[in-house]
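> Got a predicted structure here, sequence first:
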Amino acid sequence: MIKSMTGFGRGEAQDAERQFTVEIKSVNHRYNDIVVRMPKRLTYLEEKIKDLIKNEVKRGRVEVYISLENLGEGDTKISLNRSLVNQYYQCLQEIKEGFDVKDDISVSVLSKFPDVFIIESKEEDEDEIWQCLKSAVLKAVEMLMKMRLAEGEKLAEDIVGRCDYIGNIMKTIEKKNPEVVQEYKNKLRDRINEMLEDAIQIDESRLSIEVAIFADKSSIAEEIVRLYSHIGQLKKSLKEQQPIGRKLDFLIQEMNREINTIGSKSSDLEIVNYVVEVKSELEKIREQVQNIE
């Protein structure tokens, strides 16, 4: 089943200390480009996150947004430096008594002195953090892949329908092509008769040679066969499990090449109009293929 490169996924996970929310969105891109935006203190997990996503997403630009909410005491611990506060207090008392200062010694005054508070980073279990974050990432990836698969299924249906339509047009062109040679022969005969005014009998062998040369130059049988083959390969590729976006893009290029050759060889207005119609459908398929992984 083919996958679209467009999708969105969201996942949440929490333990006793924290809650992670992960949002992933993907759009079409030539390569596999993953960008992770998350709190700086979690950057050491970036490669693990990318590896999880790469297991499922083979192509496309993927943007990952991670937010963290602390549910416990947080990652820092603040305590009072009692010894230092006591020294500050004693010094202030000396100032008050020695210089006859009547102002009170308040908490706000003491709290402004440097190093009154001790701030310590709480040691965290990195494996515990990763297990919680991993759960949220996997949930977001699962939702993303479901959306990409659903979108891919719709793209496949549209492409198959357009391929069938092109196939029907090619059958019409294939049926019409032999008539073009006969029409050329009749027109050539009429033109010669008009120019010579039936004064000289037409050399049938010479006329046949001219018609044969025209038929050879205007033959589109090979192009039609190759175009049928490309249509078959394209429809078959849509059932493959691995990423096929680049393969489909190549097949569309080859189909365009064949239909352009048919157009350049054809002098019949009806066939030329069919060629224009096929090229229009191929362009629509090409636009759809740009979104396939």
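Received the coordinates, thanks. Model, not experiment: these values are computed from the prediction.
> from here on, contacts and neighbour counts on C-alpha atoms
Noted.
> what about the strands in the stretch 51-200 of the chain?
All strands of the stretch 51-200 of the chain, identified by DSSP state E, counting those that start in this stretch, fall at 60-70, 76-80, 117-121.
> take the one below as the second:
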Amino acid sequence: MSFSMTGYGQSSLQFGGYKITFEVKSVNNRYCEVVLRMPRDWTGYEDMLRRKVLHHIKRGRVDVVINREITEETASVQMLSRPAVKSYLKAAEALKDEFGFTGELTLRDILSMPGVMELKEEAAATGFASFEEYSGMLELGLEQSLHSLLEMRAREGGYLAADLTRRLGHLEELHAEMAALAPAVVVEYRDKLRLRLNALNDGTFPFEEHKFGMEIATFADRCNIDEELTRLYSHFEQCRALLKGSEPAGRKLDFLIQEMNRETNTIGSKCNHLTLVNLTLDMKAELEKIREQAANLE
């Protein structure tokens, strides 16, 4: 199954008097990059959460945002920490005196600072959770949001794979036209060359069939595109196999598209035939569209 690199997932749960929300979004990236944003006192869980993301996602930039919000029940058992407020106000005054900063702390600023509001002693005692409990909660919430993200990436990946398969079919049609036309290139060149020589021959020089045959043989060898057509067909089959497989296909597809472009350029430089040249231009245009779509795959 093919996966897109773009997607979004969200989940939430209640734990320890807080509502914990998890948001995960992913966008295109050449490699796999995980960016985590969470409350500062939860940074000890970062490695565990990063490994969880990397277990599911192999390519793309993944932003994970974890927020916690006090529930109404918890808010009713909170109390103001006056020492924390005094400490913040004292630090603000020190900054003004030493560095010349201006401005005043508002009530909203003070209440949003860590440690200003704390649970009452009896509530804190009953709401205490161990490291393992917090770890399990965070892992569960992230797993749920990743599940939503992966579902979205799978749906988008299915659309991309269908479009790429259709475009591969168009490439195969162009390939079939090239293969059918390739033998006629030498025949047309031979007939045109013979007509040109007959028109130029005024009887002052003999027509040597042997040298004429050598010229045709040299041209046939120079414009032969059988190897390029064979390699192109092989690349088409590999692309189809990648799109149907379960492994991430984006990087391998990118490599195969480069190889198909190289073979197409070689055909265009060797063929010396207007119709074939036009077919190679059509193939290059289609390959560029495929490259743009494949860049969205994991």
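Happy to help now that I have it. This one's a predicted model, so the numbers in the text were calculated from it and none came from an experiment.
> Got a TM-score for the two of them?
Scored against TM-score structural alignment, normalised by the length of the first structure, the superposed chains reach a TM-score of 0.82; 258 aligned residues with a C-alpha RMSD of 2.4 Å.
> Just say which of the strands of the stretch 51-200 of the first structure is most tucked in.
strand 60-70 (a mean of 18; mean count of other C-alpha atoms under 10 Å).
> Please name every helix or strand in contact with that one.
strand 18-27, strand 32-37 (3 or more C-alpha pairs under 8 Å, 6 or more residues apart in numbering; DSSP states H and E).
> Next, format the strands of the stretch 51-200 of the first structure as a markdown table and append distance to residue 25 of the first structure.
Shown next, in a markdown table, are the strands of the stretch 51-200 of the first structure (distance: least, C-alpha to C-alpha, whole Å):
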| stretch | distance to residue 25 of the first structure |
| --- | --- |
| strand 60-70 | 5 |
| strand 76-80 | 32 |
| strand 117-121 | 33 |
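> Of all the ones you listed, which one is nearest residue 291 of the first structure?
Counting by C-alpha to C-alpha, residue 291 of the first structure lies closest to strand 60-70 out of these; the figure is 8.7 Å.
> and the angle for the closest one with strand 32-37?
20 degrees (axes from the mean of the first three to the mean of the last three C-alpha atoms, to 10 degrees).
> Onto which residues of the second structure does strand 60-70 of the first structure map?
Aligning strand 60-70 of the first structure against the second structure (TM-score structural alignment) gives residues 60-70.
> what's in contact with the matching stretch?
With contact meaning C-alpha atoms under 8 Å, 6 or more residues apart in numbering, stretch 60-70 of the second structure is reached by 5-6, 17-39, 298.
> And that stretch against the first structure, how far off on average?
If you overlay the two and look at stretch 60-70 of the second structure, the average distance to its match in the first structure is 0.9 Å (mean C-alpha distance after the TM-score superposition for the first structure).
> Off-centre distance for that stretch?
Here stretch 60-70 of the second structure is found 20 Å from its chain centre; the criterion is C-alpha atoms, centre = their mean, to the nearest Å.
> Kindly report the same for stretch 229-241 of the first structure.
On the basis of C-alpha atoms, centre = their mean, stretch 229-241 of the first structure sits 20 Å off its chain's mean C-alpha point.
> Give the aligned range of it in the second structure.
The aligned range for stretch 229-241 of the first structure is 234-246, by TM-score structural alignment.
> Residue 138 of the first structure: neighbouring residues, count only.
Using other C-alpha atoms under 10 Å, residue 138 of the first structure has 20 other residues around it.
> ok, the equivalent of it over in the second structure - contacts?
In the second structure, residue 138 of the first structure lines up with residue 143, judged by TM-score structural alignment. Neighbour list for residue 143 of the second structure: residue 52 [criterion: C-alpha under 8 Å, 6+ apart].
> Now do residue 143 of the second structure against residue 58 of the second structure, distance only.
16 Å (C-alpha to C-alpha, to the nearest Å).
> do the same with residue 231 of the second structure
Residue 231 of the second structure is 29 Å from residue 58 of the second structure, by C-alpha to C-alpha.
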